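1. return atomic coordinates for the entry below.
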Amino acid sequence: MSAILMHRRTNRQIHVLVFAGTGEGPALVAALAQAGRDVSVSVVTEAAARAYRSADLNTVHVGSFRSVEDLSAHCLAHAVDAVVDATHPFALLISAQLHQVCSHLSLPLVRFERPGWTAPQTSLLSGVDAFAQQSLHGHRVLLALGARHLAAATQAGRAAGAIVKARVLPTPAAIRLAGAAGLSGDNLAVLRPLSGMRPGAVEAALCRRWAITDVLCRQSGGVADALWSTLSESLGFHLWKVKRPSPPDTVPVVQSPQELLACLDGLLV
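-> The predicted structure is shown next:
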């Protein structure tokens, strides 16, 4: 660690920059602020930034960084002492950029991972393409993963012999991607996840209506992962999860605000 960084840390409040892309972001930020850290947040959209309006923050950055150089310049300009990667588990580009920048600037980097969920009838896949290697002739598969992955997942499911259906968000882009994947009419449901009076009731009704035998989703942790794990047990379908990527071995992983605080205390001594 450079002498400049060490001098800076001993003369002011430690500044932690949190890259937030999951629902747990506000709780992490609140825990850091309560522990006396100077906290900034980086999110991609204005909608995501609204969750931090009442938080005690140094700055809120909204939008993607155009390059690694821009990201480095931001960390230097704001005198960042440590970075927390709480982005979505499958946001591979920003996680790789954060690792590169923190390595170059000798900044501690901590990865926050949401705890995973398991169900008895669950199989992990290395990727969407691996779904094509399964024997699913006559199975009725529901794709419950991002619209950008629908084309590959639909192709894989049909290659495995399954009848493929999907649910997508009610946005023009998602519906357009579903159509490009060959999903429309009674093979497509347009809905917002976990909506309604009883979160999960719409998804359960959809599985019953389509007599779903298998669901393909991502091992993302959080409420969506929990939902499909719970429905798999209650409705009896087989759950296939695309395994979430692992961070580099040199990046410590925490799964709670308490673990994050303890980890940062150890890294910033």
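2. going forward, measure contacts and count neighbours with C-alpha atoms only.
-> Will do.
3. can you report how many residues neighbour residue 63?
-> 12 (other Cα atoms under 10 Å).
4. wait, isn't it in contact with residue 47?
-> No: counting by Cα atoms under 8 Å, residue 63 does not reach residue 47; the two are 10.9 Å apart.
5. in the stretch 151-269 of the chain, which spans are helices?
-> Under the criterion DSSP state H, counting those that start in this stretch, the stretch 151-269 of the chain contains helices at 172-180, 201-209, 222-235, 257-267.
6. the stretch 1-150 of the chain now?
-> 3-10, 25-34, 46-49, 68-77, 92-105, 150-159.
7. closest to residue 120 out of those helices?
-> Evaluated over the helices of the stretch 1-150 of the chain, closeness to residue 120 peaks at helix 150-159, with 21.6 Å, by Cα to Cα.
8. and the closest one, what's buried?
-> Neighbour counts using 16 or more other Cα atoms under 10 Å place 150, 151, 153, 154, 155, 156, 157, 158, 159 of helix 150-159 among the buried residues.
9. likewise for stretch 15-31?
-> Residues of stretch 15-31 classed as buried under the neighbour-count rule (16+ other Cα under 10 Å) are 15-26, 28-31.
10. can you list contacts of it?
-> 37-44, 48, 51-52, 55-56, 79-88, 222, 256-258, 260-261 (Cα atoms under 8 Å, 6 or more residues apart in numbering).
11. related to what we said a few turns ago, may I see the helices of the stretch 1-150 of the chain organised as JSON lines, with distance to residue 226 added?
-> Below are those laid out as JSON lines (distance: least, Cα to Cα, whole Å):
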{"stretch": "helix 3-10", "distance to residue 226": "40"}
{"stretch": "helix 25-34", "distance to residue 226": "18"}
{"stretch": "helix 46-49", "distance to residue 226": "22"}
{"stretch": "helix 68-77", "distance to residue 226": "33"}
{"stretch": "helix 92-105", "distance to residue 226": "22"}
{"stretch": "helix 150-159", "distance to residue 226": "21"}
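12. now the second one, please; I'll put the structures next to each other:
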Amino acid sequence: MRVLLLGGTGEARALAARLHPQVDLVSSLAGRVPRPALPAGAVRIGGFGGVDGLRRWLRDEQIGAVVDATHPFAQTITAHAAEACADLGLPYLVLARPAWDPGDAIVVTSDREAAKTVAVQGFSRVFLTTGRSGVGAFADSDAWFLIRAVTAPDPAVLPRRHQLVLSRGPYHYDGEYALLAEHRIDALVTKNSGGEMTRAKLDAAAALQIPVVMVSRPPLPAGVTTASTVEEAVAWVANASGCHRRR
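-> Below is the predicted model:
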């Protein structure tokens, strides 16, 4: 049975390492990040052309099951994968790392709501870590932003007052604490990505008593099967392969 692994995350790479070469696996990366860390096994890079294109690709490539280990905020590909797999009757699993406990954070549902919160609360020096796609919501803000992203946002959507830091995690507590203190940050804006790779900024913000504005995750498509760990996903793939062989 061929398995499609929708990847781009640390969990996806760990799962690919566990499955390859015992499983006929192909990992798919969106191609938005230059020089991505490649997983073990076969890799394809680029989009599918919407749900119709994905459905055709799954059928043409004789895929028997799909594991979606994309970022928790990659809402479009998850919706497309869920629909295509349902149409084709393919087993589909979402490997979703556990969300962070927001604690005392101000929880919002979108980047735009986060930008409004920054304005209403009067924050003036903001550490913005929502990724390049979320920067545009803050374009008209009067605050100063320290913006961290893997790749540079479109210059047209950058806030008037900002400093851009291009880097890729993992990040560690001492470095995050020093960064927040050095730039006199008075608010952290982040998405509830979960996981340990970028969690240190939350711990540093708590130590410095810096308020956090946290964008909550979009809901998963109704009825999808989920796993919270790589080990659970490995077991799911083994079970799906066993069912496939019995058929």
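13. ok so, going back, please identify the deepest-packed of the helices of the stretch 151-269 of structure 1.
-> Neighbour counts averaged per stretch over the helices of the stretch 151-269 of structure 1 are highest for helix 222-235, at a mean of 18; criterion: mean count of other Cα atoms under 10 Å.
14. average distance between that helix and structure 2?
-> By mean Cα distance after the TM-score superposition for structure 1, the fitted helix 222-235 of structure 1 averages 2.4 Å away from its aligned residues in structure 2.
15. what helices and strands are in contact with that helix?
-> For helix 222-235 of structure 1, the elements it packs on are strand 214-218, strand 238-242, judged by 3 or more Cα pairs under 8 Å, 6 or more residues apart in numbering; DSSP states H and E.
16. before we move on, back to that, which of the buried residues of stretch 15-31 of structure 1 sits closest to residue 218 of structure 1?
-> Residue 218 of structure 1 lies nearest to residue 22 out of the buried residues of stretch 15-31 of structure 1, by Cα to Cα, at 14.2 Å.
17. map the closest one across to structure 2 for me.
-> Under the alignment by TM-score structural alignment, residue 22 of structure 1 pairs with residue 9 in structure 2.
18. got it, and residue 64 of structure 1?
-> Aligned counterpart of residue 64 of structure 1 in structure 2: residue 47 (TM-score structural alignment).
19. if I look at its match, how far off is residue 38 of structure 2?
-> 16 Å (Cα to Cα, to the nearest Å).
20. now do residue 82 of structure 2
-> 24 Å.
21. of these two, which one has the most company?
-> Ranked by neighbour count (other Cα under 10 Å), residue 82 of structure 2 and residue 38 place residue 82 first, with 24 against 16.
22. residue contacts, that one?
-> Contacts for residue 82 of structure 2 (Cα under 8 Å, 6+ apart) come out as 92, 221, 224.
23. if we use 10 Å, what do you get?
-> Residues in contact with residue 82 of structure 2 (Cα atoms under 10 Å, 6 or more residues apart in numbering) are 51, 66, 68, 90-94, 220-225.
24. how about JSON lines for these, with neighbour count and distance to residue 111 of structure 2 added?
-> Listed next are these as JSON lines, based on neighbours: other Cα atoms under 10 Å; distance: Cα to Cα, whole Å:
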{"residue": "51", "neighbour count": "18", "distance to residue 111 of structure 2": "25"}
{"residue": "66", "neighbour count": "25", "distance to residue 111 of structure 2": "29"}
{"residue": "68", "neighbour count": "24", "distance to residue 111 of structure 2": "24"}
{"residue": "90", "neighbour count": "16", "distance to residue 111 of structure 2": "33"}
{"residue": "91", "neighbour count": "21", "distance to residue 111 of structure 2": "33"}
{"residue": "92", "neighbour count": "25", "distance to residue 111 of structure 2": "29"}
{"residue": "93", "neighbour count": "22", "distance to residue 111 of structure 2": "27"}
{"residue": "94", "neighbour count": "23", "distance to residue 111 of structure 2": "24"}
{"residue": "220", "neighbour count": "17", "distance to residue 111 of structure 2": "18"}
{"residue": "221", "neighbour count": "15", "distance to residue 111 of structure 2": "21"}
{"residue": "222", "neighbour count": "8", "distance to residue 111 of structure 2": "23"}
{"residue": "223", "neighbour count": "7", "distance to residue 111 of structure 2": "26"}
{"residue": "224", "neighbour count": "12", "distance to residue 111 of structure 2": "25"}
{"residue": "225", "neighbour count": "15", "distance to residue 111 of structure 2": "27"}
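25. which pair of those residues spans the longest distance?
-> Distance extremes for the contacts of residue 82 of structure 2: the farthest pair is 51 and 225 at 19.0 Å, using Cα to Cα.
26. quick check, central residue of structure 2?
-> Central residue of structure 2 (Cα atoms, centre = their mean): residue 71, 2.2 Å from the mean position.
27. show me what it lines up with in structure 1.
-> Taking TM-score structural alignment, residue 71 of structure 2 has residue 88 as its aligned residue in structure 1.
28. before we move on, the earlier item: isn't the residue nearest to the centre of structure 2 right up against residue 97?
-> Yes: distance between residue 71 of structure 2 and residue 97: 8.9 Å, which falls inside the contact criterion (Cα atoms under 10 Å).
29. hmm, the match of residue 64 of structure 1 is touching residue 80, no?
-> No: counting by Cα under 10 Å, no contact exists between residue 47 of structure 2 and residue 80, whose distance comes to 11.3 Å.
30. if you count what's nearby, which of the two comes out ahead?
-> residue 80 (19 against 14).
31. thought the match of residue 71 of structure 2 was touching residue 114?
-> Yes: when contacts are counted by Cα under 10 Å, residue 88 of structure 1 is listed as touching residue 114 (9.3 Å).
32. next up, the contacts around residue 181 of structure 1.
-> Residues near residue 181 of structure 1 by Cα under 10 Å, 6+ apart: 147, 148, 149, 150, 151, 152, 153, 154, 155, 175.
33. which non-adjacent residue is nearest the counterpart of the third one in structure 2?
-> When structure 2 is aligned by TM-score structural alignment, residue 149 of structure 1 is paired with residue 134. Using Cα to Cα, 6 or more residues apart in numbering and skipping the chain neighbours, the partner closest in space to residue 134 of structure 2 is residue 111 (5.9 Å).
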